[in-house]
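>>> after the sequence you'll find the predicted model.
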Amino acid sequence: MDILQDLENRGLIQQVTDREGLAAHLATNQVTLYCGFDPTADSLHIGHLVPLTMLKRFQKAGHKPIALVGGGTGMIGDPSGRSTERSLNTTDTVHGFVDKIQQQIAKLVASGEGENPVVSRNNFEWLGNTTVIDFLRDTGKHFSINYMLAKDSVASRIENGISFTEFSYMLLQSLDYLKLNETENCTLQIGGSDQWGNITAGMELIRRSRENQDEEIKVFGLTVPLITKADGTKFGKSAGGAIWLDAEKTTPYEFYQFWINTDDRDVIKFINYFTFLDAEEINALQEEVDNRPENRVAQKRLAEEMVKVVHSEEALLQAQKISDALFSGDLKQLSGSDIEQGFKDVPTFESAKEEIGLVDLLVNAKISPSKRQAREDIQNGAIYINGERQQEVSYVVTADDRIEDTFTIIRRGKKKYSLVNFN
């Protein structure tokens, strides 16, 4: 099966400039393609996983992918998909973001491996040295204002206003495509559906810049669909905000839980989008969703693949261990590292390393509002220490109740967890 057919089967093609021409181009050449990633934060998030995975798909098909980090364009801000102007970051901030994102990309797409490794580039290399005069003469002259106003990324902002800075973004991204075409023989740009206008503008710049040459330059553009969730909520968000690829910002356990909680209506679509599972296995998982949805087999398979790819096999095993412990209530099996991940967002009370009566601890940690209520909670069997029910009002919490001499997990009722950190 050719790469385009596989992408179509997975629902990963939104638009393509010349389907038949691109298919022939891919079939007869080792094609160099690129996708851009602007450094708007110090980490990529799961919304970036589809284009990253697309680069890997083309790499597996024998082509040469470039991950272009926008050290230059990130200084400006892409108006695509936004209704308001972006806040501009300082040069040092953007450069810092670029360094971290390039490190992430190198890990996620295995750059430097094989005969066609994913290559990372930074468009500050050429944009940072381009003068205003050169930019206006060599790039701006090829675009009419009417052409730019017709692009959705600009047209959607006209009513509320758009600065000249963001208005010019399209031309900067077009220059990226031209530079990569000239230096790397790059003939395909891929991106999200909101990048269609920028991609086709880049193709137009290449055509106009080369129109006096004898040989026609064939370049192509392809976009992937905007990811939507069946319940109408935005993909990639949780109660705590964005789902990041950096383990320090979103722990592997949180990452695992995000995928485990995928809606039955979305899970097969996400498996097609984000994984390399073959059609036979995907069909078997679809049957599980249709006939035995309560087992959540497809969600578990999706979560396994995503944690392994973004983090590691070890991180997956730890996330599964935490999940199993929370489900079974056997919390003593958890390590300090497990607890820091699994209970990252629960209320935490700092306490000195000394023995303390359970009633006093419940009140001090604001788990129970008063000593009277604390005694009632204990007597009624509502208090659990490290997963074990404790109904003795006079119970004293000692070193034996501290996991790795640091943590005690207290549960009040069915789901209200608190963490005591004996520091």
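In hand now; what should we look at?

>>> hey, let's count contacts and neighbours off CA atoms from now on
Will do.

>>> do a quick rundown of the helices in the stretch 201-350 of the chain.
252-260, 264-274, 279-291, 297-310, 313-328, 336-342 (DSSP state H, counting those that start in this stretch).

>>> report the buried residues of stretch 136-145.
Residues Thr139, Gly140, His142 are the ones in stretch 136-145 that count as buried (16 or more other Cα atoms under 10 Å).

>>> oh, that last question was meant for stretch 85-97, not what I typed.
For stretch 85-97, burial by neighbour count (16+ other Cα under 10 Å) applies to Glu85, Asn89, Val94, His95, Phe97.

>>> are we agreed that the third one is in a helix?
Same thing as Val94. Yes - assigned with DSSP: H, G, I helix; E, B strand; the rest coil, Val94 falls within a helix.

>>> settle this for me: it is touching Gly77, isn't it.
No - assessed by Cα atoms under 8 Å, Val94 is found out of contact with Gly77, at 11.2 Å.

>>> now Leu222, nearest residue through space, not along the chain?
In this structure, Leu222 finds its nearest non-sequential neighbour in Val16, 4.4 Å apart by Cα to Cα, 6 or more residues apart in numbering.

>>> second one coming, line it up with the first:
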Amino acid sequence: MADLINIFEERGFIEKTTHDEELKDYIRNNKITCYIGFDPTASSLHVGSLIPIMALAHMQKNGHRPIALIGGGTGLIGDPSGKTEMRKLLNPEMIEANLSGIKKQLSRFIDFSDNKALLVNNNEWLSELKYIPFLRDIGKCFSVNRMIKAESYKLRLDSEEGLNFIEFNYMLLQAYDFLELFDKYKCRLQMGGSDQWGNIVAGIELIRKVKKDISFGITFPLIKTSNGAKMGKTAKGAVWLDSDRTSPYDYYQYWINTDDRDVARFLALFTFLPIEEIKDIEKLEGADLNSAKTVLAFETTLLAHGRDEAVKAYQAAASVFGERFVPEDYLMHSTVPRNSSKAEDISVPCSYINQDVLKLGIPAFKLFHEAKLTVSGAAARRLIEQGGAYVNDRRIEMFDEMITSNDIMHMEILLRSGKKRIHKIKIKQ
């Protein structure tokens, strides 16, 4: 069985582990069950959730059984970890709707058939808990003095809003989840983000006290881009895994615009390409590094949206920005198209307009707003005044410049906001 801890360390997944040597021995010598919890606060996960998703997928690829625990019960309370104010409370109907979307997205990365992986909702047991027995059997195992020293609680205690008593219970409930999964599925490993360290250790302690047995924890580092930005955040907001929220084309564009310094690191974290091939591109620059970005964008889109959408996004980008050639001997395990393929713009955001309308012309700021390249007409004016608006790669100087039929090229007009965001106006006769 592959040495999964080494795989995680090589690819940059691990920040902390408990029981270091015992954990390594346990994973090397057993087919294990592990779990990660996912908050059902939205109907879609986003790029910031990819580290735990990829970790579970690596577990499965290496012969282990992952559990994706959806917090249908804890979601009714809200995790205070990493938050300076209380989360908005969700009702059961909202959570149920969110669960459906999350399962669909996880299924792109993890095979849930034939119990190869499990999708479990903690509402199954948390909703059945009785308060007094829970306090007697579980609450007695927790020291309030130790709890309030946990980073997740300290942040809230020091905030203006403070820590709500409902949230104070969250650590107990997450620890109880681990105990429940230990009992039901022999799950001995919990993984999560760095902000979950205190909750994970609480679960390990609870299992030790109640079951007199050992369990383990792994936390992942908070992944930021080299310029310090949080992963998955753009000027437009979060980059979602749901294609209705972030189109496969926009998802592809997010990855292809990766900072040069992050390409090798992100290939290791967010694709399954062999680490040896990834190490070979660490010193590349210029056009060669752009080819690596193409592979990164294609492979990440392939995982999240499937091959058809990844190919469409690749071809659409080629139709607008030109095709990037990826040599045959370059990151060889990638299935990115390597031969010149017909560049299609099927995935490029576009809209249609009658040619007659353009005879009179449309003010540039209005056209950019209608194409949803800005959130308002005023924002479109600012974009143009700051020199960030282009029509067919020609910079627009005046916000009220009229865009007319003279701007039509091959029965379309290409609008561009800054370097990255584009929109095609297709002309109807």
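Nice, thanks for sending it over. Since the model is a prediction, treat every value here as computed from it, not as a measurement.

>>> and the gap between the residue nearest to Leu222 of the first structure and Leu188 of the first structure?
As defined by Cα to Cα, to the nearest Å, Val16 of the first structure lies at a distance of 10 Å from Leu188 of the first structure.

>>> these two: which is more packed in?
Neighbour totals were compared for Val16 of the first structure and Leu188, and Leu188 leads with 24 against 15 (other Cα atoms under 10 Å).

>>> residue contacts, that one?
Val31, Thr32, Leu33, Tyr34, Val219, Phe220, Gly221, Leu222 (Cα atoms under 8 Å, 6 or more residues apart in numbering).

>>> which SSE is the fourth one in?
Element membership of Tyr34 of the first structure, judged by DSSP states H and E, is strand 32-37.

>>> what angle do the helix or strand that that strand is followed by and strand 32-37 make?
Using DSSP H and E, the next helix or strand after strand 32-37 of the first structure towards the C-terminus is helix 49-60. Calculated by axes from the mean of the first three to the mean of the last three Cα atoms, to 10 degrees, helix 49-60 of the first structure forms an angle of 160 degrees with strand 32-37.

>>> now do helix 49-60 of the first structure: which elements does it pack against?
Here helix 49-60 of the first structure touches strand 32-37, strand 64-69, strand 186-192, helix 264-274, going by 3 or more Cα pairs under 8 Å, 6 or more residues apart in numbering; DSSP states H and E.

>>> how close does that helix sit to the second structure?
Taken over the aligned residues, the distance from helix 49-60 of the first structure to the second structure averages 1.0 Å (mean Cα distance after the TM-score superposition for the first structure).

>>> okay, angle between that helix and helix 264-274 too, please.
Using the same axes, to 10 degrees: helix 49-60 of the first structure against helix 264-274 is 40 degrees.

>>> what range in the second structure does helix 49-60 of the first structure sit on?
Counting by TM-score structural alignment, helix 49-60 of the first structure falls onto residues 50-61 of the second structure.

>>> now do the buried residues in the matching stretch.
By 16+ other Cα under 10 Å, the buried positions in stretch 50-61 of the second structure come out as Leu50, Ile51, Pro52, Ile53, Met54, Ala55, Leu56, Ala57, His58, Met59, Gln60.

>>> can I get the residues you listed in JSON lines with distance to Gln315 of the second structure?
Shown next, in JSON lines, are the buried residues of stretch 50-61 of the second structure (distance: Cα to Cα, whole Å):
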{"residue": "Leu50", "distance to Gln315 of the second structure": "25"}
{"residue": "Ile51", "distance to Gln315 of the second structure": "27"}
{"residue": "Pro52", "distance to Gln315 of the second structure": "30"}
{"residue": "Ile53", "distance to Gln315 of the second structure": "27"}
{"residue": "Met54", "distance to Gln315 of the second structure": "26"}
{"residue": "Ala55", "distance to Gln315 of the second structure": "30"}
{"residue": "Leu56", "distance to Gln315 of the second structure": "31"}
{"residue": "Ala57", "distance to Gln315 of the second structure": "28"}
{"residue": "His58", "distance to Gln315 of the second structure": "29"}
{"residue": "Met59", "distance to Gln315 of the second structure": "33"}
{"residue": "Gln60", "distance to Gln315 of the second structure": "32"}
